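Chemist: Quick one, what's the 3D model for this:
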Amino acid sequence: MSSISANELSGNYQYSWQAVPGDNPKITGTPDSNLLSTTEGYEVIDFINGFLKNNINPPVSVQTRLPTAHKIEKMIHLAKGKVADHKRSTYVTWIVNNWSNH
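Modeler: Next comes the predicted model:
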């Protein structure tokens, strides 16, 4: 399965493509932070790709990859008001627990 890229995001949300001071857009995941910034595009892409790889079973097909990625993107934004600690792991748990509802 290939990773999604910036031009494959849904287009329904606005993202910053410049890192905030002290943040490196080339480093994502655990080395960067345990937190997810839902306004930084490269962090959202990294989260979606990680979720697709680690939490979708069976793995998505070529035909379902993009719709599934868009669902994850939508759920990230639905979870924003419900994930108080902004931790990636909390977002994963919320999305997994609410997957069938959206």
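
Chemist: use CA for all of it now, contacts and neighbours both
Modeler: OK.

Chemist: so how far is residue 34 from residue 22?
Modeler: 15 Å (CA to CA, to the nearest Å).

Chemist: One more, so I can put them side by side:
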Amino acid sequence: MGVLNQNDLQFEYSWSILESNDPQVIEPYDSTLLNRNEGYDVITFLNHFARTYSLSKENALKAERFIKYYMPQDINKRIDASRWLIDNLESHELEERHTTSAQG
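Modeler: Just a heads-up that it's a prediction; the model follows:
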């Protein structure tokens, strides 16, 4: 079981299953494209990322926000998205806090 389930996600996604984005079919994982609008792609990516880097549920949800708000649109492979998150999660921490406190 993953760190996150469908009900945990913070944004609305499409939940259609196509063979091309079915997690059971995708190989190799790192070279596949991440469809940021497809819930199954996002949750599979976030759970894999969380398992790989031993992230808590809170940090996996933070990664979801970073994908939504900060990740450049030209990053679309899972491996590149993982690298970007690793490089940027800590450096955007103050900006994330400011955005969250301004909304609350």
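
Chemist: Between residue 22 and residue 34 of the first structure, which has more neighbouring residues?
Modeler: residue 34 (14 against 6; other CA atoms under 10 Å).

Chemist: and that one, what pairs with it in the second structure?
Modeler: Alignment note (TM-score structural alignment): residue 34 of the first structure maps to residue 32 of the second structure.

Chemist: give the contact list for the closest residue in space to that match that isn't next to it in sequence.
Modeler: Nearest non-adjacent residue to residue 32 of the second structure, counting by CA to CA, 6 or more residues apart in numbering: residue 77, 5.7 Å away. Shown in contact with residue 77 of the second structure (CA atoms under 8 Å, 6 or more residues apart in numbering): 30-34.

Chemist: try 6 Å this time
Modeler: 31-34 (CA atoms under 6 Å, 6 or more residues apart in numbering).

Chemist: what do we get in the first structure for it?
Modeler: Match for residue 77 of the second structure (TM-score structural alignment): residue 87.
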